[in-house]
Structures are given as C-alpha cells and as structure tokens.
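>>> no letters, just coordinates:
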C-alpha cells in the first residue's frame, strides 16, 4: 500500500507508485493506495480556498490509469489529524492488513506530523509489515514536489510542467454556449472550472481542448478577475450550438508572450474576435 496525498500524481509520485506496483506483483498482493481529502492545509491551517493540481476526481482517474487495484480515500479532519502515530498504524496499516507500506522520504502522519518514514521502519520490526522508503526525486537539482509545480503553474510557466509531472498540466471545465454568443458569432466561450483547480497567471495560453470524441488546439484567455470569467476558443468550442453545456479537458501547452504592449493589445483583440 502506497501512502500519500499525491496531488498532481507527478513524477515523484509515479516513481513511488510504480515501485509499489512492482512489490505487489512480486509478492502476489493487491496494489493499493491510501490518500486523503481534503488537503491538510484546508483543515489545519484553515486555507479554505486551497486549490489542487488534481482535485479528487481527477486524482482517482490518474491512479486508476496507473493500475491501482484498491484505493482508500480517508477524510482528513481534525479527529484524523490528531491521531497518535501508533494509533494510525493500528487502524490504517494493521487494521487493513497491509503487508508492505511504501512512502516518500518526507512522508509524515499523525498528531503534529510526529509519524515519519523512519518511525514506520522502526515499527515494522515488531509488526507483520515491511516498509520501503522512496528517495527524493529531482529535476535541475530541485525536488519534484506538488508545491513547486503549483508555483510553476501560478507563474504561468506551464511549458515547464511536463518536466515535473511527466505530462502537461490540464484541467476539466464546463463550456456554456449562450444564444447571445451565437448571434454575435463570437468564437470565444466562457469556461467554468469550479473553485478546486489551481489556475495559471492571467494571460493568453496555447491549449489542447478535448471533449468526448474530438481534440483540437485553441486558446485559453485567463483574466484572473472575479468580475470576468475565463474564456476559451477552438474548433470544438465554435461547433457548440446555443444553449449547449459541455465538459472539456484543457491541456496547457505554453503561455503566449507578446513582444510589445501594442502587439499584445492588437493580438489580444484578434484573439477576442
């Protein structure tokens, strides 16, 4: 069983999960994962507007794609956060009959994060489970972490994300094509992503848009204002008829930078036609 929050299911997480899968196959065990929801910062630091690289539904999709046999999603609340590390092991390791635990080198658990990878290894000596600890994964001498990737996205440097996640940053959103837009022949439509996803800095982004059966390239206009919804354009969007609501997946390829303010203004107007 792999333990972790796994926001983004980035390359560091993937290394840990693949190791867990290999151990499970070798020992003829189920490949299981335990994760938590919501983020501990949401509960402990009361950061109620916490944004995710992969909200829970998308994280579940990513874990399923890796081949997880069974997933435990533990509700992270104050009661869970206050568990003694020894009680965590009793309930969630021994209680689930886990035979082999796999964690990252910096994994912590239990009251005030007193439980560590070293503590797990120590406890395994007198209990019927083994522990494997995955070392730090780096790129350009930087630790691959969800915190770092969130900063990269927030800064608008979405072209760097594949070096840390193994693929482009993507979100799911709902596009609504209103009759007003249809009459105006407007090619850009508003996109609603809810309040769970982290989103890149304001600007214009080259994106890949996918719905159930089509994929195309387009533009994502990020306003970053509570008074104006973000907009998206592309062939799929242009095909929507008035009143249609459709979920799309948006893959961010790169931010489009303009050489001068006047070029930015003229190009932005062209984008918005």
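Sure thing, it's come through. What you are looking at is a predicted structure, and each value in this text was computed from that prediction instead of being measured.
>>> from here on, just use CA atoms for contacts and neighbour counts.
Fine.
>>> as a check, name the ranges of all helices in this structure.
Assigned by DSSP state H, the helices in the chain fall at 11-26, 40-44, 56-66, 78-81, 85-88, 117-124, 146-154, 162-165, 179-184, 235-239, 261-272.
>>> may I see these organised as a markdown table, with mean neighbour count and distance to residue 4 added?
Shown next, in a markdown table, are the helices of the chain (neighbours: other C-alpha atoms under 10 Å; distance: least, C-alpha to C-alpha, whole Å):
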| stretch | mean neighbour count | distance to residue 4 |
| --- | --- | --- |
| helix 11-26 | 19 | 8 |
| helix 40-44 | 15 | 11 |
| helix 56-66 | 15 | 12 |
| helix 78-81 | 14 | 14 |
| helix 85-88 | 17 | 14 |
| helix 117-124 | 17 | 12 |
| helix 146-154 | 18 | 12 |
| helix 162-165 | 19 | 16 |
| helix 179-184 | 12 | 44 |
| helix 235-239 | 16 | 37 |
| helix 261-272 | 12 | 41 |
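>>> okay, pairing it with this:
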C-alpha cells in the first residue's frame, strides 16, 4: 500500500492511473467501514481503476477541539495495517486545515478530488457530509459531480440488531465508542469484527510490577478512547516497526487500565503482564518495542488497596482467572 500525504495547495498526486476511492475517517475500520471498502475495491477492479482511500489528518474532531480529545479507536499505524489487509492500494491522507475547512463542496469535489487526486469514482456512506460547514451531501452533489466526470456511489450503511430499542442500528465508530465507554466490550468487538486493541511503544515505568513479581509492558493511553478502569483479560503481539507486521503468535496476558491508585499513579496507562512469559520463547525485554494489546474480557474495576501486599494477592487471583479464560479458548 502506497501512502500519500497531501495538503491544500500541493501539486497533483503522482498516481499513474485514475482511481476509485472510499472516503471517510475510518476510525476503527469496523464492519461498516469494511462493507464500504469492499464495495469500492470490487468496482475499482471491475473498471480497471486503482483502489484507494481518502482520509484526513488530523481527524476533523481533533481539529475543531484543538487536538485535545481522547476518543480514537486506532492509532495511525494500526489503521494503516487494517486498510492494507483489505487490499487498499493507495492511502491518501489529506491534511485537515483552515484552507480545507473553507472549501465549498463543489471545490472539494472538483479542485481536490478530481483535478488534484485523479479520482473518478467516490464511494461513501449515505450520511457522509463534506465541504464548508458540512454543507455537501451525496444527494445534492451527484448532478455536479457527474458533470465534471466524477461518479459518486452511495453504499448502504451496515446495520446490526438493536442497541437502543430500535429495530436496527447503524454500525458506526460513535456507537462502538459508546459501547466501549460503557463497558460493553464484547458487543463492541462484535461490531468491530475483531477485538479492540491498544497499540504503541512500550515505555519504561517505575518497574513496580517487576518488584511485585509481575513485570508489565506499559503503554500510555494518550489519545485512545478510555474504557472503564480496571483489569482485563488480554492478549499481546509484538510488532515490527518497519513492516508493521506482528513478529510472534498471540501471547496470553492480563492488563490493568487506569491510574494505579494503590501506588499513586497519575497518567492513564495500560499495563500488560504476559502470563508465563518464559514459556513462549520470546525476548522478555519489550522496552521501546511496538506492541498490540487486544482486550478480551473485563474482570474487575480498578481498586485502591491498603498495601502492596494486598495488591499482590489480588494480582495472583486475577492472573489465575485470566489463565483459566485463556485455557478455555
């Protein structure tokens, strides 16, 4: 997959053939996104077009909130990995800026997509809106786009069984965020089509887990969505920095998400302990390595214990529960 970064005012991209794109933010790359992407891929191949994705960075929600929000389901590298798995040939990342924000819908379609990016087919969900003040819709833009040689194709949004009392609910990143935030992890994983994961570079902490006999690989939750604080059954993979591919089989693990109140923690981290690390033939030193931690099951809320000894006793109990869960899988 070729990654192209483009901003308003840049020269046209150097894609050697006309392109069909799916457009959106694709946070999560969930089942609904996959439906849209697969539809675009099929039509691209049928029409001898390149298959691409147009997305935005920063996420518009970040742009309007001055990069001060923590809501993302995936980091950039994991989104790229998921899109590449689907078969995206070109990932075009448009910088979301004041200039882009002020483009009219017609300017966005004509000046940017058609003239600059060589797009001749655009696939989007029925609710996709674009252009200044989000005035552009699929329906009111079809006549103009056809006149300039850009075909817009609407893809029906993927739906699931009722989540809120309605007959059907559209699968969206927002609905998945709501499920995760409210502790409904298994349902969220179903709508994602895979287990939700947190990824990043392992940082060196205070090594208190090692002192307790349970060394952990620590990731800063940063701009990730925050699920309920507590202990989760998880599994972990190590990722190669250069290829973005995993380098080992899944390792059974257990994780704590939160502020570690027993040891007066401040930052929100996910601390992951690989169960029986020495039996998996993997280098135990994970510092500065990129890892992926998938969340499988919530075990208990985060608790402030009266002592480190009480904390250690509870960790033993939690780890035994996680071992049992993994043994049944």
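That came in fine, so what should we check first? These numbers were taken from a predicted model, which means no experiment stands behind them.
>>> can you tell me what residue 193 of the first structure aligns to in the second structure?
By TM-score structural alignment, residue 193 of the first structure lines up with residue 220 in the second structure.
>>> typo on my end, it should be residue 83 of the first structure
Checking TM-score structural alignment: residue 83 of the first structure goes with residue 103.
>>> what about residue 89 of the first structure, distance to residue 126 of the first structure?
12 Å (C-alpha to C-alpha, to the nearest Å).
>>> sorry, back to before: can you redo the helices of the first structure as CSV with distance to residue 248 of the first structure?
Formatted as CSV, those follow (distance: least, C-alpha to C-alpha, whole Å):
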stretch, distance to residue 248 of the first structure
helix 11-26, 25
helix 40-44, 27
helix 56-66, 13
helix 78-81, 35
helix 85-88, 39
helix 117-124, 39
helix 146-154, 19
helix 162-165, 20
helix 179-184, 18
helix 235-239, 9
helix 261-272, 20
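>>> quick one: contacts of stretch 178-196 of the first structure?
If you take C-alpha atoms under 8 Å, 6 or more residues apart in numbering as the criterion, stretch 178-196 of the first structure is touched by 49-52, 55, 171-177, 229-234, 237-238, 241-244, 272-273.
>>> circling back: higher neighbour count, residue 89 and residue 126 of the first structure?
A direct count of neighbours by other C-alpha atoms under 10 Å for residue 89 of the first structure and residue 126 places residue 89 higher, at 21 against 8.
>>> longest strand of the first structure?
Longest strand of the first structure, by residue count under DSSP state E: strand 245-256.
>>> mean deviation, that one versus the second structure?
Once fitted to the second structure, strand 245-256 of the first structure is off its aligned match by 1.4 Å on average (mean C-alpha distance after the TM-score superposition for the first structure).
>>> which elements pack onto that strand?
Counting contacts by 3 or more C-alpha pairs under 8 Å, 6 or more residues apart in numbering; DSSP states H and E, strand 245-256 of the first structure is packed against strand 170-176, strand 203-210.
>>> burial of residue 153 of the second structure, as a residue count?
A count of nearby residues for residue 153 of the second structure, using other C-alpha under 10 Å, gives 18.
>>> can you tell me which residue in the second structure aligns to residue 203 of the first structure?
Matched to the second structure by TM-score structural alignment, residue 203 of the first structure sits across from residue 230.
>>> also residue 22 of the first structure?
Residue 22 of the first structure maps onto residue 42 in the second structure, by TM-score structural alignment.
>>> so where is stretch 97-114 of the first structure in the second structure?
With TM-score structural alignment applied, stretch 97-114 of the first structure matches the range 118-135 in the second structure.
>>> what number of residues lie near residue 32 of the first structure?
Using other C-alpha under 10 Å, residue 32 of the first structure is surrounded by 21 other residues.
>>> so it touches residue 66, yeah?
No. Using C-alpha atoms under 8 Å, residue 32 of the first structure is not in contact with residue 66; the gap is 11.1 Å.
>>> who touches the match of stretch 97-114 of the first structure?
Stretch 118-135 of the second structure has contacts (C-alpha under 8 Å, 6+ apart) with 13, 15, 17-24, 36, 39-40, 100-106, 108, 113-114, 136-138, 149-157.
>>> likewise stretch 141-149 of the first structure?
Applying C-alpha under 8 Å, 6+ apart, the contact partners of stretch 141-149 of the first structure are 6, 7, 8, 10, 11, 12, 53, 136, 137, 138, 161, 164.
>>> what's next to stretch 121-136 of the first structure, contact-wise?
Contacting residues not belonging to stretch 121-136 of the first structure are listed as 12, 15-16, 94, 98-105, 117, 120, 143-144 [C-alpha under 8 Å, 6+ apart].
>>> what does stretch 100-111 of the second structure give?
8, 130-136, 141, 144-145, 148, 150.
>>> buried subset of these as a PyMOL selection?
In PyMOL syntax, the buried subset of these is picked out as below (16 or more other C-alpha atoms under 10 Å):
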select buried, resi 8+130+131+132+136+141+145+150
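>>> can you list the contacts of stretch 100-111 of the second structure in CSV and add distance to residue 96 of the second structure?
Output for the contacts of stretch 100-111 of the second structure, formatted as CSV (distance: C-alpha to C-alpha, whole Å):
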residue, distance to residue 96 of the second structure
8, 9
130, 12
131, 11
132, 12
133, 14
134, 13
135, 16
136, 16
141, 21
144, 23
145, 22
148, 24
150, 22
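>>> in strands, which of the contacts of stretch 100-111 of the second structure fall?
Those of the contacts of stretch 100-111 of the second structure mapping onto strands are 130, 136, per DSSP E.
>>> residue 148 of the second structure and residue 61 of the second structure, how far apart?
In terms of C-alpha to C-alpha, residue 148 of the second structure sits 30 Å off from residue 61 of the second structure.
>>> I misspoke; the intended subject was residue 101 of the second structure.
Using C-alpha to C-alpha, residue 101 of the second structure is found at 12 Å from residue 61 of the second structure.
>>> next: residue 123 of the second structure.
Applying C-alpha to C-alpha, the value for residue 123 of the second structure to residue 61 of the second structure is 21 Å.
>>> repeat that for residue 117 of the second structure.
In this view, residue 117 of the second structure and residue 61 of the second structure are 24 Å apart by C-alpha to C-alpha.
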